[in-house]
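In: Have a look; sequence and predicted model below, questions after that.
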Amino acid sequence: MSAAYGRQVVVTGIGVTAPGGPGTKGFWQLLTDGRTATRRISLFEPSPFRSQVAAEVDFDAEACGLGPQEIRRMDRAAQLAVVTAREAAADSGLAFHTLDPGRIGVTIGSAVGATMGLDEEYRTVSDGGRRELVDHEYAVPHLYNYMVPSSFAAEVARAVGAEGPAAVVSTGCTSGLDAVGYATEVIREGAADVMIAGATEAPISPITVACFDAIKATTPRNDDPAHASRPFDASRNGFVLGEGAAVFVLEDGESARRRGAHVYAEVAGYATRSNAFHMTGLRPDGKEMAEAIRVAMAEARVNPEDIDYINAHGSGTKQNDRHETAAFKLSLGEAAYRTPVSSIKSMVGHSLGAVGSIELAASALAMEHHVIPPTANLHTPDPECDLDYTPLTARERRTDTVLSVGSGFGGFQSAVVLARPDRRKR
């Protein structure tokens, strides 16, 4: 449904749990400082693996307000989602207890679900992998929750008292964008008035690291973890795995204005496409991402020259960086050369399904503060990546309209346009 025919959807609350700093404030400080949160993996002993670096969240569930029962019941990814959703709810100023719970919905994105819980429980029931025939009686009572990713949405719904539409979106590394896009459509069509939308991921486990090792997608730059993630740089050699969550409170714009809410941005346009090409490969022309960008801009009713900043997927793999550079040129034309671009994965790593929402949080905060976060570690640009990637240092710039894009295994290509809701008369 086009935004022209539905209700205006705005962001009134933001919560972030990301590497490098507690909460949204710490996250934004890290980005604007241009600091990196990538380090040697500490969640398990990584020495047997090719890639031994990651961007970990310094997360203490108990200190973040979770009780013993919640901690035992939930996988780390679910814990991150609940804590982050509570921050977003508080930031929105909404009195949730006064709302009709049937008009509050939840959409959470995740690419790999409860990876850490499943990894740990398999080791337990198989006696460290020594038993082919496992004994389920050794597993935690809530193992079913680990196996069904929909439990993430259920836990967040329970935390905020939401009884409306609830779903988990799992579209690989575009999950965080697609969850917000889907939630926006739910409000536009009138099925809910408020949506808690975002994504979570806690994939830093031996099985995930082994899988990315096998296809050589992650960097082997273990001797310099702080500078291992190098999007668009000629010396890049793979992405750095990350974890984290970002959650938003989305509301009908009219309702938000009536209650005097602080509005970060309007979710003005969203589109997703599939390349129907290859599970992990990308066509170099960027055609499908370009099409998603064009459709999202058309829905938002903005032109290429209206885009003030592009928050890139920027994973730090050669095929991805060149693919989306081509997509920007194809969709924005000459305006692509005049538009600042950056990749925050250079600082917080690639948290798979969660990163799209984390990048949307960075995009909304860029609009809030009129500051464009940099691409860290970018010293020698790849000659084929010849746009303005905002190297090393944050940049002050009037930022009213932001494009955020994502690219995921399976061929998914998604784009979201955030804009100031007062930029035009509706």
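Out: That came through fine.
In: rest of the way, CA atoms for contacts and neighbours
Out: Fine.
In: Nearest residue to residue 382 in space, please, no chain neighbours.
Out: residue 234 (4.2 Å; Cα to Cα, 6 or more residues apart in numbering).
In: try residue 149
Out: Excluding the flanking residues, the one nearest residue 149 by Cα to Cα, 6+ apart is residue 113, at 5.2 Å.
In: what number of residues lie near the residue nearest to residue 382?
Out: Counted with other Cα atoms under 10 Å, residues neighbouring residue 234 total 17.
In: Residue 378 versus that one, what's the distance?
Out: Here residue 234 is placed at a distance of 9 Å from residue 378 (Cα to Cα, to the nearest Å).
In: How about the contacts made by the residue nearest to residue 382?
Out: 380, 381, 382, 383 (Cα atoms under 8 Å, 6 or more residues apart in numbering).
In: The residue nearest to the second one when sequence neighbours are not counted: what's it in contact with?
Out: The reference is to residue 381. Of all residues not flanking residue 381 in the chain, residue 233 sits nearest, at 4.4 Å (Cα to Cα, 6+ apart). Neighbouring residues of residue 233 by Cα under 8 Å, 6+ apart: 316, 377, 378, 379, 380, 381, 382.
In: Tell me how far residue 233 lies from residue 358.
Out: Remark: distance between residue 233 and residue 358 (Cα to Cα) = 22 Å.
In: take a look at this one as well, against the first:
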Amino acid sequence: MAGRRDTRSVVVTGIGVVAPGGVGTKPFWELLTAGRTATRRISLFDPAQFRSRVAAECDFDPVAAGLGRRQIRAWDRTAQFAVVAATEALADSGVRDGLDPGRTGVMAGTACGMTISLDQEYAVVSDEGRKWLVDAEHGVPYLYDYFLPSSMATELAWLAGAEGPVGVVSTGCTSGIDVVAHAADLIRDGEADVMLAGASDAAISPITVACFDAIKATTPRNDEPESAARPFDRTRNGFALGEGSAFFVLEEGEHARRRGAHIYAEIAGYAARCNAFSMTGLRDDGKELASAITGALDRAKLDPADIDYVNAHGSATKQNDRHETAAFKHSLGQHAYTTPVSSIKSMIGHSLGAICALEIAACALTIEHSVIPPTANLHEPDPECDLDYVPLVAREQRVDVALSVASGFGGFQSAIVLTKAGANT
């Protein structure tokens, strides 16, 4: 098993995206490289009673995206996003005709599961919250599916015809990294040749907004929604919620090359840590995240000086941005000061479990196109955040090695390294 892990590489051959600002990988990349923001006043429900009333919503028409009316009725918005993104990834990879069902698997990541449908259906069965003993007679037949995040993985397995390993990863805001890394390990371990892997969250709902209002993690900059998310800026005051999905076709390297597949990038290394410190707090020294970065580089057999770009967690909370800056300095040393770093949450918000998958998509496209997305809204850099955060405007630069990192509530810290195919051999 260990020998297989050393010799079996894992590459990305398909990408599919549903994101604020556009459905599909092309509009997603166009928005990022233009430095446009998709944050606005929440329109999915009336947010008037809440402290934070801005978010990055997807302009998503499920019919236009190819879903049938029965699917729309049965699936929560999170599952709809996942199926549409996964369908694009499969088509982009061109792998579908030659799939061996027994050697194909699915891993789906999510932080919140089917939040919107659960929220709406609870209102129905409780008579708008008036009844403590709810009336199940008024629940839809799909209520149990909404309760189980694994129902999304099931739909994706049916979509791909996958009869190999299928599962769910839910580690909060690091889910999108962790799920891709787990899928890659299944390929390295010889359990599958092809994995459909990614994450989806559509959690812009009253209960979610209330949760983040309670801990004051989201921005109250309601009068300026377009510039509300300001990672690494002196005036930052919290993140803007987002929603979306990104899925990938991962293949064993030789499997992809034999069929002449286009390869976006290789999944070269990954590591995760937990700070065992606080549900929502972070130590300023960033040592747990730094340890994850070092572990990911070690697994990729790369040195800190090999990193060409860092896709930051960049949530725009005071403590996260300080924590990350310290982590980059601890793990990359002097190279941290000359390495471009940016946060796409400044443009598409923080879509919880899905955001890291979207950030992996951004890293793969950065390697593909030699363009680094900017950090939008960064007009007044915080003196405590003194690295090169690529403010406002995208930068043309060759990137052979990209690092993407994440911090999640509960103390989760994850790092993943993507390389241009063959760059680390």
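Out: Great, that's in hand. These figures come from a predicted structure and were not determined experimentally.
In: Mind checking the TM-score on these two?
Out: Superposed pair, TM-score by TM-score structural alignment, normalised by the length of structure 2: 0.98. Supporting alignment: 424 aligned residues with a Cα RMSD of 1.0 Å.
In: Which secondary structure element is home to the residue nearest to residue 149 of structure 1?
Out: Secondary structure from DSSP states H and E places residue 113 of structure 1 outside every helix and strand.
In: what's the counterpart of residue 276 of structure 1 in structure 2?
Out: Residue 276 of structure 1 maps onto residue 276 in structure 2, with residues paired by TM-score structural alignment.
In: Relative to residue 282 of structure 2, how far out is its match?
Out: For residue 276 of structure 2, the distance to residue 282 of structure 2 equals 10 Å [Cα to Cα].
In: again with residue 185 of structure 2
Out: For residue 185 of structure 2, the distance to residue 282 of structure 2 equals 28 Å [Cα to Cα].
In: Out of these two, name the residue with the larger neighbour count.
Out: Neighbours per residue (other Cα under 10 Å) separate residue 185 of structure 2 from residue 282, with residue 282 holding more: 24 against 19.
In: Would you confirm that the more buried one belongs to a strand?
Out: No: judged by DSSP: H, G, I helix; E, B strand; the rest coil, residue 282 of structure 2 forms no part of a strand; its state is coil.
In: Make sure residue 340 of structure 1 is actually in contact with residue 389.
Out: Yes: using Cα atoms under 8 Å, residue 340 of structure 1 and residue 389 qualify as a contacting pair, with a distance of 6.0 Å.
In: between the two, which one's more packed in?
Out: Applying other Cα under 10 Å to residue 340 of structure 1 and residue 389 shows that residue 389 carries more neighbours, namely 25 against 22.
In: Can you tell me how far the nearest residue to the more buried one once chain neighbours are set aside is from residue 46 of structure 1?
Out: Leaving aside its sequence neighbours, residue 389 of structure 1 sits nearest to residue 341 (Cα to Cα, 6+ apart; 4.5 Å). Applying Cα to Cα, the value for residue 341 of structure 1 to residue 46 of structure 1 is 33 Å.
In: Next: residue 189 of structure 1.
Out: Counting by Cα to Cα - residue 189 of structure 1 and residue 46 of structure 1 are separated by 47 Å.
In: Sketch out the helices for the stretch 51-200 of structure 2, chain order is fine.
Out: 69-74, 77-93, 115-125, 143-147, 150-160, 175-188 (DSSP state H, counting those that start in this stretch).
In: which one of those helices is the most hemmed in?
Out: The highest average neighbour count among the helices of the stretch 51-200 of structure 2, using mean count of other Cα atoms under 10 Å, belongs to helix 175-188 at a mean of 27.
In: Overlap of the contact sets of residue 276 and residue 282 of structure 2?
Out: Residues within reach of residue 276 of structure 2 and of residue 282 at once, by Cα under 8 Å, 6+ apart, are residue 411.
In: And residue 389 of structure 2, what's its match in structure 1?
Out: Under TM-score structural alignment, residue 389 of structure 2 pairs with residue 389 in structure 1.
In: Quick check: its match vs residue 397 of structure 1, distance?
Out: From residue 389 of structure 1 over to residue 397 of structure 1 (counting by Cα to Cα), the distance is 14 Å.
In: ok, now residue 381 of structure 1?
Out: 22 Å.
In: again with residue 87 of structure 1
Out: Per Cα to Cα, residue 87 of structure 1 is found 28 Å from residue 397 of structure 1.
In: What of residue 315 of structure 1?
Out: When distance is defined by Cα to Cα, residue 315 of structure 1 is 24 Å away from residue 397 of structure 1.
In: For those two, indicate the residue with more neighbours.
Out: When neighbours are counted by other Cα under 10 Å, residue 315 of structure 1 and residue 397 differ, and residue 315 comes out ahead with 29 against 15.
In: so that one touches residue 348, yeah?
Out: No: Residue 315 of structure 1 is not in contact with residue 348 according to Cα under 8 Å; the separation is 10.8 Å.
In: so what's the aligned partner of residue 259 of structure 2 in structure 1 up against?
Out: Per TM-score structural alignment, the equivalent position to residue 259 of structure 2 in structure 1 is residue 259. Residue 259 of structure 1 is in contact with no residue at all, counting by Cα under 8 Å, 6+ apart.
In: how about the strands in the stretch 151-300 of structure 1?
Out: In order along the chain, the stretch 151-300 of structure 1 carries the following strands (DSSP state E, counting those that start in this stretch): 166-169, 194-201, 241-242, 244-252, 265-274.
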